[in-house]
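# What follows is a predicted protein model with its sequence.
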Amino acid sequence: MSTAETLILTNARVVTPDTTLDNATVLVRDGLIAAVDEGRSTVPGAVDLEGDYLLPGLIEMHTDHMEKHFQPRPGVLWPSPLAAVTAHDAQIAAAGITTVFDAISCGQYDEGSMRRQMLADQIAAVKHADAEGVLRVEHLLHLRCEVCDPCVVEIFEPYRADPLVRLVSLMDHTPGQRQWSDLSKLRQFDSDKGWSDEQFNARVEQRLADQDRYAHKHRALILSMARTREDIVLATHDDTTEAHVDEALAEGATIAEFPTTYTAAAKAHAAGMKTILGAPNVVRGGSHSGNVSAIDLARDGVLDGLSSDYVPSSLVQAAFHLSDLIDLPLPAGVAMVSANVADMVGLPDRGRIAAGKKADLVRVARVDGVPLPREVWRDGRRVC
């Protein structure tokens, strides 16, 4: 994407890493932030933001939102991968996200699953759309490796050296532990499958057998492949116990994604791992799976960042909601969806409104208290 030469955004409430500057001005030159100044610019052509907030472009490190465009209904694959990925991209941009890690599942889970085909289609479509210059935001890949799945290693292996793959997470969704410690929650989640109790129980037994057979071996193989790349960040998923965190630390993971308990989150944070919880958890006031509250973790200083997970618009809402609810300074709330995430995924060139950083920016208005993105710039060019 080419960059605009010069852009002046003025009369804005600019959220910097340290404070919020009222009636401030941001100068962009050649795709980078050149200056952040207090006071309103009188330069002809300056864009008046009318007192709205100006935030750094949001950074999303785990969303399965793209999958919904490729498979909008169970058993239905959308016929145009390019149309699917650009529709996803447009919604991501409209949410104020300028860098997205598309989280793609490496694992079939069930016989007849379309996920293996969708993985190949999604990666190819992202590359196609980027080559055609039709993407609004920057797309990178987060491969979510279901270590108990019989096919995970052969699914992951072809993409181990792909330069778009920058984040790998180790997941274990075996019933009875981690996210699905409460089987009734899993039964509710799978209600659309129409399984009888007998079928559900048989599926649980099969998943337990798969865990016993594959989990240890597959974790080791995925780790071995990921470690050949210095630019791949490793995360673990749904850690629940201190033993889970100890395992993650021994494996070299630096991010704890969606720890399900306060104990696991606190242990990971104290050990130097970065903790990520869902922004919907903040907006809804709790986890839909009955897991630990993101608000409680933020209040106690053990939450480092947020992911929109399944609702892109939740990212900006959560940043403001935390500021309103627990008196967290707005720059700290915004950092949880920008700078903090940029640092943990190895992208120090973005996520802050500061001189020298990428001019990825989002204008946000509050309407009835709800933060709504109005304009988005990537590399100094307006994309939404």
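Yep, that arrived. Quantities reported herein were computed from a predicted structural model and do not represent experimental measurements.

# Please make it C-alpha for all contacts and neighbour counts, starting now.
Will do.

# Can you show me the strands along the stretch 1-150 of the chain?
6-15, 20-29, 32-38, 47-48, 53-56, 58-63, 97-106, 138-146 (DSSP state E, counting those that start in this stretch).

# ok, second structure coming up, stack it against the first:
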Amino acid sequence: MTMTETILTNARIVLVDEVVPGTLVIRDGKIADIAGGVTRAGEDMEGDFVIPGLVELHTDHLEGHYAPRPKVRWNPIASVLAHDAQVATAGITTVFDALRVGMDFEADLTMEDMRRLADAIEDSVRENRVRADHFVHLRCEVSAPDCLEAFALFDGDDRVKMASLMDHAPGQRQFASLDAYAMYYMGKLKMSEEAFRAYCDKRIAQSQENSAPNRIAISQACRERGIVLASHDDATVEHVSEAIEQGIRVAEFPTTQEAAAASKNAGLGVLMGAPNVMRGGSHSGNVSARQLASEGLLDILSSDYIPFSLIQSAFFIGEAVDSISLPAAVAMVSKNPAEAVGLTDRGVIEPGRRADLVRVRVDDHVPVVRTVWREGRRVA
């Protein structure tokens, strides 16, 4: 077998706890050596940063490619490839594509659409069409009557590595404030006040009937299958206690400082949205990711609905929160998410790890992704 070797020199290499000017050697898809100084051999990085490939645990971005307009459906493989190209060129080398399980009233998608997208992801991985390493994350809307039926469509699916338990009914978690819920959904669905009240009554009734049994059933199934469980939009200490009982490992988007602190103290990985970091606050009026970062309560960032926001936030958050170094910020988008889901072969630049790497130059406070490698192979 022919050995392949790539040398990257004159780089600012972002390690776990320091930035080292030097040279990086890639051999057969893995990091073989890291050394200080510049060599004559190899590709000149021109002083650019080289960071680990980004690990994205929760992106809703794929759905927009598949259903770009109401009632419009795009070819699922083409949708995956368009999504994949945008993800990879944003420096993301491992991505957990979030697919909804359990349909909201307003959803212009069905459970069959989600299974179709999962099939397209898996077929594209198998046929080596994609640039990033793709896994499936099931967003389980536990208040929905069809949640368990939709979840069953993924039985035996080995690419499913993560599932989150969420309840978007009014008065719950993300939308504990009915005013915020009204602003979001009345604007989104163009409802009258009377129609909105009826909508709320129905959503609340469904939540009361379905949420508790669905949480128990899905969390049990995920524990049996080794699927990493995440809570979603926890708002209280009681929510966090419930999450711990269910075997949750990642606290996604806690809506209050109280819930984030309880999650952190319990050893859960606290995940917040990179758009929240960049905007300076939550679009729903919940706790600011910057605030949690300043209090040491933030572990993981997710691009959520804007792929580029992940690398953007890694190079920005240190400007907003003085206590966060560049290596610590990069860990939030590489090492920490990888460890949270048990991917111990990536997320850090050190010998023996996968050569998932991103070359980045910062121009006018904006990171410019210049090159991306996955397992030593250039993909962007």
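Looks like it came in fine. A quick note: this is a predicted structure, and the numbers were derived from the prediction, not measured.

# Quick TM-score on the pair, please.
Comparison of the two superposed chains (TM-score structural alignment, normalised by the length of the second structure) gives a TM-score of 0.97, and 378 aligned residues with a C-alpha RMSD of 1.4 Å.

# hang on, the earlier thing: most neighbours per residue, which of the strands of the stretch 1-150 of the first structure?
Highest mean neighbour count among these (mean count of other C-alpha atoms under 10 Å): strand 53-56, with a mean of 29.

# So for Val341 of the first structure, which of the strands of the stretch 1-150 of the first structure sits nearest?
strand 58-63 (6.5 Å; C-alpha to C-alpha).

# what residues are up against Thr20 of the first structure?
Applying C-alpha atoms under 8 Å, 6 or more residues apart in numbering, one finds that Thr20 of the first structure lies in contact with Arg13, Val14, Leu330, Pro331.

# Next, the contact list for the closest residue to Ile92 of the second structure other than its chain neighbours, please.
Spatial nearest neighbour of Ile92 of the second structure, excluding adjacent residues (C-alpha to C-alpha, 6 or more residues apart in numbering): Leu54 at 4.4 Å. Shown in contact with Leu54 of the second structure (C-alpha under 8 Å, 6+ apart): Gly91, Ile92, Thr93, Thr94, Leu310, Ile311, Val333, Ser334, Gly347.

# ok, the counterpart of Leu54 of the second structure in the first structure to Leu7 of the first structure distance?
Under the alignment (TM-score structural alignment), Leu54 of the second structure pairs with Leu58 of the first structure. Distance, Leu58 of the first structure to Leu7 of the first structure, using C-alpha to C-alpha, to the nearest Å: 19 Å.

# and the corresponding residue of the first structure for Ala90 of the second structure, how many neighbours?
The alignment partner of Ala90 of the second structure in the first structure, by TM-score structural alignment, is Ala95. Around Ala95 of the first structure sit 27 other residues, with neighbours defined as other C-alpha atoms under 10 Å.

# Can you give me every residue that contacts Ala95 of the first structure?
Taking C-alpha under 8 Å, 6+ apart as the criterion, Ala95 of the first structure is in contact with Pro312, Ser313, Leu315, Val316, Leu372, Pro373.

# redo that, cut-off 6 Å
Pro312, Ser313 (C-alpha atoms under 6 Å, 6 or more residues apart in numbering).

# Give the equivalent position in the second structure for Gln317 of the first structure.
Aligned by TM-score structural alignment, Gln317 of the first structure pairs with Gln312 of the second structure.

# hang on, its match in a strand?
No - read with DSSP: H, G, I helix; E, B strand; the rest coil, Gln312 of the second structure is helix and lies in no strand.

# Just give the closest residue to it, not the sequence neighbours.
Pro367 (6.1 Å).

# For the stretch 251-384 of the first structure, just list every one of the helices.
Counting by DSSP state H, counting those that start in this stretch, the stretch 251-384 of the first structure has helices at residues 262-270, 279-284, 294-299, 314-326, 330-335, 339-344.

# want to throw the ones you listed into TSV with mean neighbour count and distance to Leu249 of the first structure?
Below are the helices of the stretch 251-384 of the first structure laid out as TSV (neighbours: other C-alpha atoms under 10 Å; distance: least, C-alpha to C-alpha, whole Å):
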stretch	mean neighbour count	distance to Leu249 of the first structure
helix 262-270	20	8
helix 279-284	22	25
helix 294-299	20	20
helix 314-326	22	27
helix 330-335	24	24
helix 339-344	21	15
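
# Make CSV out of these and add distance to Gly356 of the first structure.
Shown next, in CSV, are the helices of the stretch 251-384 of the first structure (distance: least, C-alpha to C-alpha, whole Å):
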stretch, distance to Gly356 of the first structure
helix 262-270, 30
helix 279-284, 28
helix 294-299, 29
helix 314-326, 23
helix 330-335, 17
helix 339-344, 14
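
# So which of those is nearest Leu143 of the first structure?
helix 339-344 (16.1 Å).
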